[in-house]
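[1] Have a look; sequence and predicted model below, questions after that.
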Amino acid sequence: MIGDVHACADELREMLDVLVELRGVTRVVLTGDLLTKGPDPAGTVGAIDAFADAGFEIASVCGNQDLRTFRSLERLAAGTPLDRISRSDRGVYARLVRGDMVEAAWRRLADTISRVEAQAGNATVVHAGIRPEIGLANTDPHDKIHLKPEAGGSPWWNDYAGDDGLIVCGHKPVDAPIRSVRNARPVAVNVDTGCVAGGSLTAYLVERDEFIAVESRQVRGRTTGGRFIEPTPIEPRSVHVRAG
């Protein structure tokens, strides 16, 4: 699984190369929010499509911003004036037009928004998380895409005991990937490490219980980025779930 890409196409290409070359990965699930905020939505669509065209399996669960951007593209296709679309989506659209990737982006987002959750090994991937008090099956799809803690509250993984197995999410940027542990096994993982804000793009290999990151290029003055000199697993920040 790879955390929120946010149109960081160079970092995504580098991560896909690392996963294939170093770990022999053939299937990737993205945590959503593919095309917003970052510099290259057209390149991001191109990187995903190229990976698929090379014979690998790649898919994304629906993020809140994927849903919004898809709706904006549909409105534009139906004749809505550009100035009636949000400023952020106007920026995404302009970059897609320049890259001649509007139709490809529409197809990719149409596939993405159809998938609220996905299985990856023994893990379930959702964009935002679940409500631990009612469980995965009873959490509304809207919450799986949009969930945020209440004001002053803690993130969902702090209260999740693992009843529905391992759940992997993005959505909430963290400085280091979160690995929530219950009875010595991971039960929740967050892999959104803020690539678009200058952090890193992080992948979690569920079979190995391993994190790998590539450095963000979205930092002023940083002209290089991508893979570490010797890509190695990075240490997550562990959370031990409260008993209760």
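    Ah, there it is. Numbering: from 1, shown residues only.
[2] hey, let's count contacts and neighbours off CA atoms from now on
    Will do.
[3] what's the distance between Ala77 and Val102?
    10 Å (C-alpha to C-alpha, to the nearest Å).
[4] for comparison:
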Amino acid sequence: MNKRLFAIGDIHGCFDSLKELVENKIQLQKSDNLILLGDYIDRGDKSKEVIDFIMELQKKGFNIIPLMGNHEAMLLDALEAEKDISKWIQNGGDKTLKSFEINSLKDVESKYIDFFKGLRCYFAFENFLFVHAGFNDNVLNPFTDYYSMLWKCKESYANPLLANKTIIHGHNLISISKCEDRVLSKLDVINIDTGCVYNDKEGFGRLTAYDCNNQRILFV
């Protein structure tokens, strides 16, 4: 029997949706693989709970592969250089500080910083490629351009290294109906960032998982 394989899009502190999706919709088993596409923090109210939940699942022996999102990268930049703090704060970092009940990034426990620093930029599994945003189509080896993986999305790719791959990504908002259309059309590039933190926007406000084996989406 094939192992079940899932990916979940941008979470942005939406802990309740994440818990519901993992425990009740997916009903995650230890034999499953779950790839998380980054952006766990910022904008939503429960960034710390999201990270704690992911770390706890890993500790319990679930196969969780968390990828780096641009928001985790911005946090790490802000930690390294004071000049980058305001950019992170403007992009929802203030909500993350509040969730951790701290006033400065310097007060984040080291285990969380280690978690952020340990995130990989992409994951390849069989004919799937998982990435937060996308790839640079114009370089010989798209797996060397980390900036593009965090910030740049495309709807199709021509690079031979990306041929015959199904690319699952987040980063750019897409409505739940457009997401479903792309899945039903069996396109090579599937965006599953359905804007869970934007529940005041029509057609958004969902946290979405892609069930790779059955080519379908589950959402909360």
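    Perfect, thanks for sending it. Quick caveat, the model's predicted, so the values are computed rather than measured.
[5] Look at Ala77 and Val102 of the first structure and report which has more neighbours.
    Set Ala77 of the first structure next to Val102 and count neighbours by other C-alpha atoms under 10 Å: Val102 wins out with 20 against 10.
[6] and the more buried one, what is it in contact with?
    With contact taken as C-alpha atoms under 8 Å, 6 or more residues apart in numbering, Val102 of the first structure is in contact with 42, 93, 96.
[7] which stretches of the first structure form strands?
    27-30, 57-60, 117-120, 123-126, 166-169, 178-182, 185-190, 200-205, 210-215, 237-240 (DSSP state E).
[8] and the equivalent of Ile64 of the second structure over in the first structure, how many neighbours?
    When the first structure is aligned by TM-score structural alignment, Ile64 of the second structure is paired with Ile58. Burial of Ile58 of the first structure is recorded as 16 neighbouring residues (other C-alpha under 10 Å).
[9] From Ala128 of the first structure, how far off is Ile58 of the first structure?
    Ile58 of the first structure is 19 Å from Ala128 of the first structure, by C-alpha to C-alpha.
[10] Look up the closest residue to the match of Ile64 of the second structure, ignoring the ones flanking it.
    Excluding its sequence neighbours, the residue lying closest to Ile58 of the first structure (C-alpha to C-alpha, 6 or more residues apart in numbering) is Val28, at 4.7 Å.
[11] any idea which of the contacts of Val102 of the first structure is closest to His146 of the first structure?
    Among these, Tyr93 lies closest to His146 of the first structure (C-alpha to C-alpha), at 22.5 Å.
[12] which ones among the contacts of Val102 of the first structure are found in helices?
    42, 93, 96 (DSSP state H).
[13] The last one is in contact with Pro39, isn't it?
    Right, the one you point to is Leu96 of the first structure. No. Applying C-alpha atoms under 8 Å, one finds Leu96 of the first structure not in contact with Pro39, separated by 10.7 Å.
[14] what residue of the first structure matches up with Leu76 of the second structure?
    Taking TM-score structural alignment, the alignment pairs Leu76 of the second structure with Phe70 from the first structure.
[15] go on, Phe15 of the second structure?
    Alignment note (TM-score structural alignment): Phe15 of the second structure maps to Ala9 of the first structure.
[16] Next up, the contacts around the residue nearest to its match when sequence neighbours are not counted.
    Using C-alpha to C-alpha, 6+ apart and skipping the chain neighbours, the partner closest in space to Ala9 of the first structure is Thr44 (4.4 Å). In this structure, Thr44 of the first structure makes contact with 7-10, 12, 34-35, judged by C-alpha under 8 Å, 6+ apart.
[17] Can you tell me which of those carry over to the second structure?
    Retained in the second structure by both residues aligned by TM-score structural alignment, their matches' C-alpha atoms under 8 Å are the following of those: 7-9, 12, 34-35.
[18] Among the residues you listed, which pair sits farthest apart?
    Leu12 and Leu35 (11.7 Å).
[19] Now do the shared contacts for these two.
    5, 44.
[20] Please enumerate the helices of the second structure.
    So, for the second structure - with DSSP H - the helices run 15-20, 47-59, 70-80, 85-88, 94-99, 110-117, 146-151, 176-184.
[21] The first one vs the first structure, mean deviation?
    Its matched residues in the first structure lie on average 1.0 Å from helix 15-20 of the second structure after superposition (mean C-alpha distance after the TM-score superposition for the first structure).
[22] Any chance you could list what contacts that helix?
    11, 46-47, 49-50, 207, 220.
[23] would you list the residues you listed in a markdown table and tack on distance to Lys59 of the second structure?
    Output for the contacts of helix 15-20 of the second structure, formatted as a markdown table (distance: C-alpha to C-alpha, whole Å):
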| residue | distance to Lys59 of the second structure |
| --- | --- |
| Ile11 | 20 |
| Lys46 | 20 |
| Ser47 | 18 |
| Glu49 | 15 |
| Val50 | 14 |
| Leu207 | 23 |
| Val220 | 25 |
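[24] would JSON lines of the ones in helices among the contacts of Val102 of the first structure with distance to Trp156 of the first structure and neighbour count be doable?
    As requested, these are exported to JSON lines (distance: C-alpha to C-alpha, whole Å; neighbours: other C-alpha atoms under 10 Å):
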{"residue": "Ala42", "distance to Trp156 of the first structure": "33", "neighbour count": "25"}
{"residue": "Tyr93", "distance to Trp156 of the first structure": "33", "neighbour count": "25"}
{"residue": "Leu96", "distance to Trp156 of the first structure": "34", "neighbour count": "21"}
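[25] can you list the residues you listed in TSV and add distance to Asn122 of the first structure?
    Output for these, formatted as TSV (distance: C-alpha to C-alpha, whole Å):
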residue	distance to Asn122 of the first structure
Ala42	32
Tyr93	36
Leu96	35
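[26] Whatever residue of the first structure lines up with Cys212 of the second structure: what's its closest spatial neighbour, skipping adjacent residues?
    By TM-score structural alignment, Cys212 of the second structure lines up with Val206 in the first structure. Computed as C-alpha to C-alpha, 6+ apart, the closest residue to Val206 of the first structure that is not its neighbour in sequence is Gly121, at 6.6 Å.
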